[in-house]
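Novice: sequence-free structure coming up:
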């Protein structure tokens, strides 16, 4: 029994040592060689793998990018009026949403619209922008506020690239709260 154990240990030791001195110039077998040596294409170069021959492809029609929420109101006066009447905030009015709405308002809106929404922000006081509306002077709804944040209107540019859909609705919620306070 001891001899069998000694022979087994010796064989394992010899096999282990022999595996260390193989011919490195001879390549190993590859199951899928294309995975080891893939062809890289430059972004705007030609690519024979696509029907149009280009590497850069447009997204498939009807798809929505990850993290994006579709907004069905066009950037036009008709879209503004439609959003004003029909678009509703999907978020619940609560302290967390209002707090984040205030935070976003303080970052993106306060410089023009002012702390209370009276159109007296720092840029207006320094005569950089004139005619920024007071929230109480406008017939606005949650849909029209969101639409203006999304697409911009008149002198105000779009803020859709700076704010997510949820943040836009939270900012809308906070602007409505400011408007209610101004109307008192």
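Specialist: Cool, got the structure. Since this is a predicted model, take the numbers as computed values, not measurements.
Novice: can we go C-alpha only for contacts and neighbour counts from here?
Specialist: Will do.
Novice: So which bits of stretch 169-177 are buried?
Specialist: Going by neighbour count (16 or more other Cα atoms under 10 Å), the buried part of stretch 169-177 is 169-176.
Novice: Out of those residues, which sit inside helices?
Specialist: Using DSSP state H, the subset of these located in helices is 169-176.
Novice: so residue 81, which of the three states?
Specialist: Of the three states, residue 81 takes helix according to DSSP: H, G, I helix; E, B strand; the rest coil.
Novice: okay, now residue 110: neighbour count?
Specialist: Residue 110 has 20 neighbours, counted by other Cα atoms under 10 Å.
Novice: Give me the distance between it and residue 104.
Specialist: As judged by Cα to Cα, to the nearest Å, residue 110 and residue 104 stand 9 Å apart.
Novice: same thing with residue 165?
Specialist: Distance from residue 165 to residue 104, counting by Cα to Cα: 12 Å.
Novice: likewise residue 82?
Specialist: Distance of residue 82 to residue 104, computed by Cα to Cα: 25 Å.
Novice: Among the two, which residue is more densely surrounded?
Specialist: Shown here are residue 82 and residue 104; by other Cα under 10 Å, residue 104 has more neighbours (20 against 16).
Novice: and here's the other structure:
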């Protein structure tokens, strides 16, 4: 039997090693930075006790399938990635975690929702035509290194609330972030010409 006490996770580290636009998922690693682990034998004797501190090397790794709608935006405009729906791949808190520990942490994540903020939208400055109505999150690996990549946030706004969700890019979608930049914003050409470019 393994008992955990006061486990605390550090901020998630996101990897794009399994990312494609069509089958978007991210690999998430979270380090345990506080708490304790006690292993107890059949005689209720503690056979191993570990106190966790930052840098101890204990971690939890999971896959998050973005097609399940695990992305959202809160009332302050934070773009959030919900990790509760992720499937736990592995953890090194015990020597053999497969049988009981992995299901335990999957249930723990559902009961203690963990979110990761991908960024923030300034909804107040968007204007009435650019107020978001729905969001779809996808991932794209970098062309030169598939452990890095981009989070693609497709935003439906009040200007085009009925835009077809099935018109998302496929794997031929180009890498659009210029060198020496970390992000890029693209606007629908019909929106720009119809709402912001006046004759």
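Specialist: Okay, I see it. None of the values given here were measured: they were computed from a predicted structure.
Novice: Now the TM-score, please.
Specialist: TM-score for the superposed pair, counting by TM-score structural alignment, normalised by the length of the first structure: 0.20. Supporting figures: 68 aligned residues with a Cα RMSD of 5.8 Å.
Novice: Tally up the residues packed near residue 132 of the second structure, please.
Specialist: For residue 132 of the second structure, using other Cα under 10 Å, the count is 20.
Novice: repeat for residue 52 of the second structure
Specialist: Residue 52 of the second structure, neighbours per other Cα under 10 Å, totals 20.
Novice: What of residue 77 of the first structure?
Specialist: Neighbours around residue 77 of the first structure, by other Cα under 10 Å: 10.
Novice: Kindly report the same for residue 80 of the second structure.
Specialist: 19.
Novice: How about it, nearest residue that isn't a chain neighbour?
Specialist: Spatial nearest neighbour of residue 80 of the second structure, chain neighbours left out: residue 117 (4.6 Å); criterion: Cα to Cα, 6 or more residues apart in numbering.
Novice: Now do the contacts for the one you found.
Specialist: If you count contacts by Cα atoms under 8 Å, 6 or more residues apart in numbering, residue 117 of the second structure has them with 78-81.
Novice: And for residue 154 of the second structure?
Specialist: With contacts defined as Cα under 8 Å, 6+ apart, residue 154 of the second structure is in contact with 135-137.
Novice: circling back: could the buried residues of stretch 169-177 of the first structure be laid out in a markdown table, adding distance to residue 99 of the first structure?
Specialist: Below are these laid out as a markdown table (distance: Cα to Cα, whole Å):
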| residue | distance to residue 99 of the first structure |
| --- | --- |
| 169 | 12 |
| 170 | 8 |
| 171 | 9 |
| 172 | 12 |
| 173 | 10 |
| 174 | 8 |
| 175 | 12 |
| 176 | 13 |
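Novice: sec struct for the closest residue in space to residue 29 of the second structure that isn't next to it in sequence, please.
Specialist: Spatial nearest neighbour of residue 29 of the second structure, excluding adjacent residues (Cα to Cα, 6+ apart): residue 61 at 4.4 Å. Here residue 61 of the second structure is strand, with the state taken from three-state DSSP.
Novice: Count the residues that sit near residue 61 of the second structure.
Specialist: Neighbours of residue 61 of the second structure using other Cα under 10 Å come to 19.
Novice: Return the distance of it relative to residue 51 of the second structure.
Specialist: 20 Å.
Novice: ok, the residue nearest to residue 29 of the second structure to residue 154 of the second structure distance?
Specialist: Applying Cα to Cα to residue 61 of the second structure and residue 154 of the second structure gives a distance of 27 Å.
Novice: And residue 133 of the second structure, by the same measure?
Specialist: Distance, residue 133 of the second structure to residue 154 of the second structure, using Cα to Cα: 11 Å.
Novice: got it, and residue 7 of the second structure?
Specialist: 35 Å.
Novice: do the same with residue 135 of the second structure
Specialist: Relative to residue 154 of the second structure, and taking Cα to Cα, residue 135 of the second structure is found at 6 Å.
Novice: what do you get for residue 26 of the second structure?
Specialist: Separation of residue 26 of the second structure from residue 154 of the second structure (Cα to Cα) stands at 17 Å.
Novice: Can you list the neighbours in contact with stretch 101-109 of the first structure?
Specialist: Contacts of stretch 101-109 of the first structure (Cα under 8 Å, 6+ apart): 115, 167-175.
Novice: mind redoing it with 6 Å?
Specialist: Stretch 101-109 of the first structure is contacted from outside by 170-171, 174, using Cα atoms under 6 Å, 6 or more residues apart in numbering.
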